[in-house]
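Chemist: Everything below, folded, please.
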Amino acid sequence: MALVHAARKAVHRGGPEISMDEIATQAKTSKSIIYRYFTDKPGLQLAVGEAVVGQMRDALREAAHTATTPRDSLRSMVAVYLEMIEHSPNVYYFVTRTAPGLPFLDSMNEIVAVPFAQEMNASPADAAAWGAGAVGFVRGSGEWWLESRNTPGGPTREELTARVTAWLWAGPVGVLAKEGRSPK
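Modeler: Okay, the predicted model is just below:
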């Protein structure tokens, strides 16, 4: 819907706390028109969130299906996720922090669990648990990175992609041990 697209662009420019007045102005419509389609701001946030989730789900599926190995599938999905949140942190925060009732990343769990299930011949329950944990880990790492990416010495998106993939695949303790750094 054009109004959802216009609202998304307004949030991208104006930030996650943008007002309905500002959204209407940037969408070149009236606030009453927005309220006709979306009864309140949470309704608009939910609609924008559903559009974002759909786009992200499609991008993650594409990344998973074009990879040649399960590990590369995981790396590609981490890369896509980080690239998408970097592209528009305002929209990301608008739909993850302020949109009530939208299980933003819950729908991603199954997609992310696929590489693990393929590689480990995991039970559906183990794959689902790992997928939920992986999604939470990537989300937490991604949000940390968004806030600190301009800090001197911080990882680039590509470096974080490689690290998160390695940590998820081998586990952080296993990776540190292989690198000769023993956990405390």
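
Chemist: Only C-alpha atoms from now on, for both contacts and neighbour counts.
Modeler: Will do.

Chemist: what sits against the spatially most central residue of the chain?
Modeler: Most central residue of the chain, judged by C-alpha distance to the mean C-alpha position with C-alpha atoms, centre = their mean, is residue 81 at 4.9 Å. Going by C-alpha atoms under 8 Å, 6 or more residues apart in numbering, residue 81 touches 56, 60.

Chemist: what comes up buried for the strand or helix carrying it?
Modeler: Secondary-structure assignment from DSSP states H and E places residue 81 in helix 70-87. Counting neighbours by 16 or more other C-alpha atoms under 10 Å, one finds that the buried residues in helix 70-87 are 70-82, 84-86.

Chemist: so after it, what's the next helix or strand?
Modeler: Taking DSSP H and E as the definition, the helix or strand right after helix 70-87 is helix 89-96.

Chemist: I'd like the structure of this one too, to check against the first:
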Amino acid sequence: MNGRDPDRRKALLDAADRAILREGPEVSMAAIAAEAGITKPILYRHFGDKSGLYQALADRHVRRVISQLRSEFDRARTDPRRRARAAIEIYLDLISANLNLYRFLFHRASAEDTSVRSHMTALVRGLGEELGGVLADEEVVADPVRAQILGHAFVGMVQTTGDWWLEHPEVERAQVVDGLVDVIVAAFTPRSAAVSRARRT
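Modeler: You can find the predicted model right below:
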């Protein structure tokens, strides 16, 4: 088997997941290799280098989160509040249920490797662009430029607020969800748009 074997690659990523979940975001590469039953150089060989392993894990988990967000977002097309709530709840549930993986990818890997940080940023930015496109295509927001601004703003807001919430477990999840939903829905109301225009004149 080699690094291009999808089954072998999946088994190695499964082993990395187990090691990260067990030992936390500061897990060593040697521990990940040991979990896979191989040496560290062989682990790197399968992914090119440590950066390749980081990016493979990022693709696996960030794309999985994005896929589930899309699914939840599509379930309540006629109700913006319900739609926003569904997407926010699934995101917070996913990051809190996989806390060690989240911190490994968004904190440790991104801090250690600029290519991983750029890769993660591109994935998140792509979600913002996609959301902006949805807002424009469905005429939730009439101006396509404003739709893009709001799409990126919503994605960034939810991500950074979720990151803050993980550091403040004393804050109720429902309070976080309600606060985010209120801000998002307010951006779609005629009054909010009118106030925004008035401030520019």
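
Chemist: Give me the distance between the aligned partner of the residue nearest to the centre of the first structure in the second structure and residue 70 of the second structure.
Modeler: In the second structure, the residue matched to residue 81 of the first structure (TM-score structural alignment) is residue 91. Counting by C-alpha to C-alpha, to the nearest Å, the gap from residue 91 of the second structure to residue 70 of the second structure is 11 Å.

Chemist: ok, now residue 153 of the second structure?
Modeler: The gap separating residue 153 of the second structure from residue 70 of the second structure is 17 Å, by C-alpha to C-alpha.

Chemist: mean deviation (superposed) between the strand or helix carrying residue 138 of the first structure and the second structure, please.
Modeler: In the assignment (DSSP H and E), residue 138 of the first structure maps to helix 124-148. Following the fit onto the second structure, the mean deviation recorded for helix 124-148 of the first structure is 0.9 Å by mean C-alpha distance after the TM-score superposition for the first structure.

Chemist: Burial check on the aligned partner of residue 94 of the first structure in the second structure, number of neighbours?
Modeler: Counting by TM-score structural alignment, residue 94 of the first structure lines up with residue 104 in the second structure. Close neighbours of residue 104 of the second structure, defined as other C-alpha atoms under 10 Å, add up to 22.

Chemist: measure the nearest residue to residue 104 of the second structure once chain neighbours are set aside to residue 11 of the second structure for me?
Modeler: Of all residues not flanking residue 104 of the second structure in the chain, residue 25 sits nearest, at 4.2 Å (C-alpha to C-alpha, 6 or more residues apart in numbering). For residue 25 of the second structure, the distance to residue 11 of the second structure (C-alpha to C-alpha) stands at 20 Å.

Chemist: Counting neighbours, go ahead and name the busier of those two.
Modeler: A count of neighbours by other C-alpha under 10 Å puts residue 25 above the other of residue 25 of the second structure and residue 11, at 20 against 12.
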